[in-house]
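*Asks:* Structure of the sequence below:
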Amino acid sequence: MNKKIQKTLLASLVLGATTLTFSSPSYANSILDAITKSNDRQTVSLAPMLEKVKPAVVSIEVEGKTKEQPMQPNLPDEFRFFFGDDFFGNRGERSHKFRGLGSGAIINAEKGYILTNNHVIDKAEKITVLLEDGRKFKAKLVGADPMSDVALIQVENPKNLTEIKFADSDKIRVGDFTVAIGNPFGLGQTVTSGIVSALGRSMGDLDKSYENYIQTDAAVNQGNSGGPLINLQGELIGVNTAIISPSGGNAGIAFAIPSNMAHNLINQIVEFGQVKRGMLGIKGGELNADLAKEFGVDAQQGAFVSEVLPNSAAEKAGIKAGDVIVKMNGKKIANFNEMRAKIATSGAGKEIELTYLRNNESKTVKVKLQSSDENAQIGSQDLLPELKGAKLSNHSEGSTKGVEVTEVAKGSMAELRGLEKGDIIIGVNRQAVKNVGELRKIIEKKPAVIALHILREDTNLFIIIQ
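*Replies:* Predicted coordinates:
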C-alpha cells in the first residue's frame, strides 16, 4: 500500500460507499495492520490478529451433580421446630447429574491458568478444557468469586499453550471495536464482532453482586460465557458473562466484566487463595440533577455520599456526607455502582486515589482500603436454617472477638433455640471463631453436631444444634 493511501486511511476507511472515521490514530493503525491482499485487491480482515489470539481461547466442559429438595408443606417455622426436619423428608433429596458448556481464556501459559466465569464451573466435579488444536486437558478449580462471577481454573501438565494479554479496560471508550470469541451452543470456537455500546452497566440484584459491565453488541449466546472480549490488538478487555434477550438468544445486548476488575480478582485468588475485598466505608447513590443543584455541585456524573461510616477508610481520608466522588485513580466515575464494584474488587489494603467535590471545590485524597465487611452482617438463616430470625455481625470491641447476635425476631427459630440479642458467638465445636467468615467456614463443613459457644454478658454457655 502506498503512503498516500495510508494517510487517507488514518483519517477514514472507505468500504464501498461507507466511510468509517476514527478519532484515534491507534485504531486507524489497527485497521491498517488488519489489511491483507487477496486476489489483487485490498480486503479488510481481522484474520491475522485472530490467528494469534484464537489458540488462547478454550472451550470448557463441566460435569457435576445438583441436589433437588423434595416438596415440603408450607408451615410456620415454629411448627417445623417441633416436628423436626426429617418429618418433612429432607432425607429424600435427590441428586441429578448435569453437564454444561462454557468458554475461557488462557492468561498464563506456563502455569496453565484459565480465566472464566464462576457460573460456568459452579458445582462442577469434573472440568475438561478443549483447545482450538483439538487437545484436551483435565482442569481443577483454583478459586472463584461468585459475587463478581469470576473464576480461575488450571489445566494439568500445561504444554505449548498460548496466553492472551490484558488490556487496560479503563481506557476503552464507547464506540471502540470489540471481538467476542467463544463456544456458543457447543458449536465450537466462534468469532463475532461489534462495538462498545456502553460502560458502567449493571443488572440484577446489586446487593448480591458487584457489577460494572462493558456493554457490547457483539453476538454473545449460551456457551460464550467466560470467553474473552478483545480489542483490535487482540488484547483482553473483558470477560463475556451475560446477555439481555426476550428469546434467550442474541439480541445485541451483551455484558462483559472489565479486564482490570477480573485481573485484580485473579491476582488476589492466586496470592491469597481467596478474594479479599476492599472497603471504603460509605453509603450513597447516584448523582442526579436535583442532588447536584441542592448541594451546589457542578457535575453530571459521580457517586453521591449520603453517609460515612465511623472509623472507616473514608472517614480517615476526610470524606464527608454530601461529597460527590467523581474520579478514582484519575479515571472518571460514572455512577455509584461503578465505584462500588471497582473498590470492592481492588483488594483490602490497596491504596487508591479519590477525587471528590465539596461546595463545588475539587479535592483529591489517597485512601487505604480496609477489609470488606460484606460478611460482617448477615441473616443467620444463610448459615443455619435452624437459626432463622437472627442477624449476625462481626464483634471486635475490646479484647473479645467473635460474632454478635444483633437482632432476634420474636417467635423465630433463633429465639426458640435460645439465642438472645447481645449474645456473642466465640466458638463452634471447640474451635475459636473471630468473625462471620470463620463461622461460615466451620458450618459449611456440615458437622454432625453444632455446639455454639456463647458469651452472654459475663456468662459462658453452649447452644447445641443437631
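*Asks:* all contacts plus neighbour counts: C-alpha atoms, from now on.
*Replies:* Will do.
*Asks:* Now do the same contact list for the residue nearest in space to the middle of the chain.
*Replies:* Computing the C-alpha centroid of the chain and ranking residues by C-alpha atoms, centre = their mean puts residue 148 first, at 1.2 Å. Neighbouring residues of residue 148 by C-alpha atoms under 8 Å, 6 or more residues apart in numbering: 209, 210, 211.
*Asks:* which one of these sits closest to residue 170?
*Replies:* residue 211 (14.8 Å; C-alpha to C-alpha).
*Asks:* Just give me the neighbour total for the closest one.
*Replies:* Neighbour count of residue 211, defined by other C-alpha atoms under 10 Å: 27.
*Asks:* Confirm for me that it is in contact with residue 341.
*Replies:* Yes. Applying C-alpha atoms under 8 Å, one finds residue 211 in contact with residue 341, separated by 5.8 Å.
*Asks:* Turn the contacts of residue 148 into TSV, columns for secondary structure and distance to residue 351.
*Replies:* Listed next are the contacts of residue 148 as TSV, based on DSSP: H, G, I helix; E, B strand; the rest coil; distance: C-alpha to C-alpha, whole Å:
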residue	secondary structure	distance to residue 351
209	coil	23
210	coil	20
211	coil	21
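*Asks:* Just want to check the distance between the nearest residue to residue 110 once chain neighbours are set aside and residue 109.
*Replies:* Residue nearest to residue 110 in three dimensions, not counting chain neighbours: residue 158, with 6.8 Å by C-alpha to C-alpha, 6 or more residues apart in numbering. Relative to residue 109, residue 158 is positioned 7 Å away (C-alpha to C-alpha, to the nearest Å).
*Asks:* all helices of the stretch 151-300 of the chain, in order?
*Replies:* Using DSSP state H, counting those that start in this stretch, the helices found in the stretch 151-300 of the chain span residues 259-272, 289-294.
*Asks:* which residues of the stretch 351-466 of the chain fall in strands?
*Replies:* Assigned by DSSP state E, counting those that start in this stretch, the stretch 351-466 of the chain shows strands spanning 351-358, 361-368, 370-371, 377-379, 390-395, 402-408, 424-428, 431-432, 450-456, 459-465.
*Asks:* next up, for comparison:
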Amino acid sequence: MKLFAVALIAGGATLGGYKLLEKDATVRLATSQTESPINYTPTNFSSTTPTTTIDFTVAAEATVNSVVHVINKTVSRQPTNMQEFLRGGGQPREMIGSGSGVIITPDGYIITNNHVIDGASQIEITLNNNSTYPAELIGTDPKTDIALVKIDTGTELPFITFSDSDTVKVGEWVLAVGNPFRLTSTVTAGIVSAKARDLDELDGNAQSFIQTDAAVNRGNSGGALVNTRGELIGINTAITSETGSYVGYSFAVPSNIARKVTEDIMEFGNVQRAILGISGGNLDTARAEYYGVNDTEGVYVGSVESGSGADRGGIKKGDVIKKLDGLAVAKFSDLTGYLGAKRPNDIVDVTIVRDGNEKTIPVTLIKLETLEIPDVGVEVRKANMADLQKYGLKHGVEITRALTEDVARYKMEGNIITQIDDYNIKDIDDVKKVLSNRKRTDPLKLTFVNKKGETHSFIFR
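*Replies:* Here you go, the predicted model:
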C-alpha cells in the first residue's frame, strides 16, 4: 500500500506563506483503500449539543442507507517487451479499487475522497440496497482530498445533513459509517480524540483533521463520521499505521470544510480559497522566548503580505493570533481549519495580542490563486506588486513551493517567473493558457528572476 499525505486547504500557502521552525513530523499516514487506489453538499447546519441519552441506533438507522460503495475502474497498459516499456505501450489492463461515499442531496450528489476516484476511467456507485449506478465526476480538490460525484436513480435518495464541525467537542461520541468491499454499510463507534490535528507539519500545507478512535479500515475512505443524531461532522479519510491496518487512530476532514469545497465545486467548478495574507507558525516555550513574546499558544505572525486583508486591517509582524470570530486559536491548524471553510471577501474578526494588549481586527479575506506546474515541480501564484517593484518587473507569477524533494533542493521559492516558452506571464490564467496549448512531451522553457534579481532560463524535458 502506498502512503498518502493529505494536503488540507488553507494550509501554509493559504496563509500567504509557510510555517516557521516546525518540529520534525513523526506520523506516518496510511490511507484506507483497496487494490490500486487508496482509501467527503449543501444542507443546513444543526447544533451538536450532546443529547442527554445516547442511543447509537438512532444515528445508525439515519445514516446507513446514505453511505454508498464507490468503485473506481482504471485502465493501465502492461508492457510485454522493452520497446513497449520505453514507449509506454502494452496490453490494456483493468484495475478496480474501491472506497465509500456519502449521499448529501436527494437528487444523488455524493461526496467521497479524491484518492478513492483518482485516475478513474469509470466510477460506479452501489447503494445499500445493492443496486448499482454509473456515476458522473462533478469535480475534485486534491488539496483537501475531496471529490464530488453524482448518480441519477430517478427517485429521491436518503441523504445525510451537515452539522457544524466547529462545535464538535473532544470526548463527544461519534460513529464512523462506511461501505467497504460491498459489505453494505458498516458502523463503528468511538469518541472525538482531538480536533485540528495536523499530520504532516513539514509539507507547507497545514491540515486540520478531526481525530477519532472509531475504527476505520481499508475501504472506509470517503465514508461518514456522524454525531449521535446522524448528522455529518466529517469525511473519513486516513489512518496512521505502520501496517496499513487500523491501530486506534483515524482522521476525518471536518464537515465545514467538506461542505464548502463541494459547494464551490457546484457553483464555480473549482475551490475558492481565502487567505488572511500572513505567514507564521505555532508557539511553545522555546519559540516564545526566541520571538520575545509571552504567549505559548496561538499563531505567531512572521510576515504580512503587502496589500492583503491582514495588511489593510493592520495586522503586523510579531502579533500573536489568539482567536478567529471568537473561536480560540491554539495552533496553526486551528487557524487553517477555520479559514478552510471561508471564501474570498468574507470578513473574519481576528483577535491578536500585541505588546501584551489584546485587540480584535476585522479582516477581509482575499482570494488565493495558485497553480501547480507538474512538469516543473513547483506551485505558483500571482506575484504581488511589492515583489514586482523590488525587481523592476511589470508582471510575473511567484514560485510558492516545490512539489518534489528534487526540486526543493534548488530553493526556488520566491523566484518570479516572467515567461514560459517565451510567452509573457502576467497571472495564473496566462500560465494555464500556455500549458494547455502544449503537448506534455514537448520541452518547457522557464524564464525567471531569482531573489538576487538575476534572470535565468531553464529548459525542462
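*Asks:* Mind checking the TM-score on these two?
*Replies:* Here the TM-score for the pair of chains, by TM-score structural alignment, normalised by the length of structure 2, is 0.73; 390 aligned residues with a C-alpha RMSD of 3.9 Å.
*Asks:* on that earlier part again, mind putting the strands of the stretch 351-466 of structure 1 in TSV, distance to residue 310 of structure 1 and mean neighbour count included?
*Replies:* TSV is the format used below for the strands of the stretch 351-466 of structure 1 (distance: least, C-alpha to C-alpha, whole Å; neighbours: other C-alpha atoms under 10 Å):
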stretch	distance to residue 310 of structure 1	mean neighbour count
strand 351-358	19	19
strand 361-368	15	15
strand 370-371	13	20
strand 377-379	16	16
strand 390-395	15	22
strand 402-408	18	22
strand 424-428	22	24
strand 431-432	27	14
strand 450-456	25	19
strand 459-465	30	13
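*Asks:* Tell me which of the ones you listed approaches residue 252 of structure 1 most closely.
*Replies:* Residue 252 of structure 1 lies closest, by C-alpha to C-alpha, to one member of the strands of the stretch 351-466 of structure 1: strand 351-358, at 34.3 Å.
*Asks:* Please pull up the equivalent of residue 125 of structure 1 in structure 2.
*Replies:* Residue correspondence, TM-score structural alignment: residue 125 of structure 1 in this structure matches residue 121 in structure 2.
*Asks:* does the residue nearest to that match when sequence neighbours are not counted count as helix, strand or coil?
*Replies:* Ranked by C-alpha to C-alpha, 6+ apart and with sequence neighbours excluded, the top spatial neighbour of residue 121 of structure 2 is residue 74, at 5.1 Å. For residue 74 of structure 2, the assignment made with DSSP: H, G, I helix; E, B strand; the rest coil gives strand.
*Asks:* Test my guess that residue 74 of structure 2 contacts residue 119.
*Replies:* Yes. In this structure, residue 74 of structure 2 is within contact of residue 119 by C-alpha under 8 Å, at 6.4 Å.
*Asks:* quick one: which of the two has more around it?
*Replies:* Shown here are residue 74 of structure 2 and residue 119; by other C-alpha under 10 Å, residue 74 has more neighbours (20 against 13).
*Asks:* That one corresponds to which position in structure 1?
*Replies:* Aligned counterpart of residue 74 of structure 2 in structure 1: residue 64 (TM-score structural alignment).
*Asks:* Test my guess that residue 136 of structure 1 contacts residue 129.
*Replies:* Yes. Residue 136 of structure 1 lies in contact with residue 129 (C-alpha under 8 Å); the separation is 5.6 Å.
*Asks:* Is residue 91 of structure 1 located within a helix, as I assumed?
*Replies:* Yes. Judged by three-state DSSP, residue 91 of structure 1 forms part of a helix.
*Asks:* what residues are up against it?
*Replies:* Residue 91 of structure 1 touches nothing, counting by C-alpha under 8 Å, 6+ apart.
*Asks:* count of neighbours near the match of residue 125 of structure 1?
*Replies:* Residue 121 of structure 2: 12 neighbours (other C-alpha under 10 Å).
*Asks:* try the one 10 residues further on
*Replies:* With neighbours defined by other C-alpha under 10 Å, the count for residue 131 of structure 2 comes to 9.
*Asks:* the helices in the stretch 301-450 of structure 1, which residues?
*Replies:* 313-317, 336-346, 413-417, 436-444.
*Asks:* can I get those helices in a markdown table with mean neighbour count and distance to residue 328 of structure 1?
*Replies:* Listed next are those as a markdown table, based on neighbours: other C-alpha atoms under 10 Å; distance: least, C-alpha to C-alpha, whole Å:
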| stretch | mean neighbour count | distance to residue 328 of structure 1 |
| --- | --- | --- |
| helix 313-317 | 18 | 13 |
| helix 336-346 | 22 | 8 |
| helix 413-417 | 20 | 43 |
| helix 436-444 | 16 | 29 |
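*Asks:* Let me have those helices in CSV, extended by distance to residue 53 of structure 1.
*Replies:* Converted to CSV, those look like this (distance: least, C-alpha to C-alpha, whole Å):
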stretch, distance to residue 53 of structure 1
helix 313-317, 41
helix 336-346, 27
helix 413-417, 55
helix 436-444, 40
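*Asks:* Out of those helices, which is closest to residue 5 of structure 1?
*Replies:* Across the helices of the stretch 301-450 of structure 1, closest to residue 5 of structure 1 is helix 336-346 (C-alpha to C-alpha), at 41.6 Å.
*Asks:* which position in structure 1 aligns with residue 103 of structure 2?
*Replies:* Using TM-score structural alignment, residue 103 of structure 2 lines up with residue 106 in structure 1.
*Asks:* element containing its match?
*Replies:* Element membership for residue 106 of structure 1 (DSSP states H and E) is strand 94-108.
*Asks:* With structure 2 overlaid, report how far that strand is off on average.
*Replies:* Taken over the aligned residues, the distance from strand 94-108 of structure 1 to structure 2 averages 2.2 Å (mean C-alpha distance after the TM-score superposition for structure 1).
*Asks:* Thank you, goodbye.
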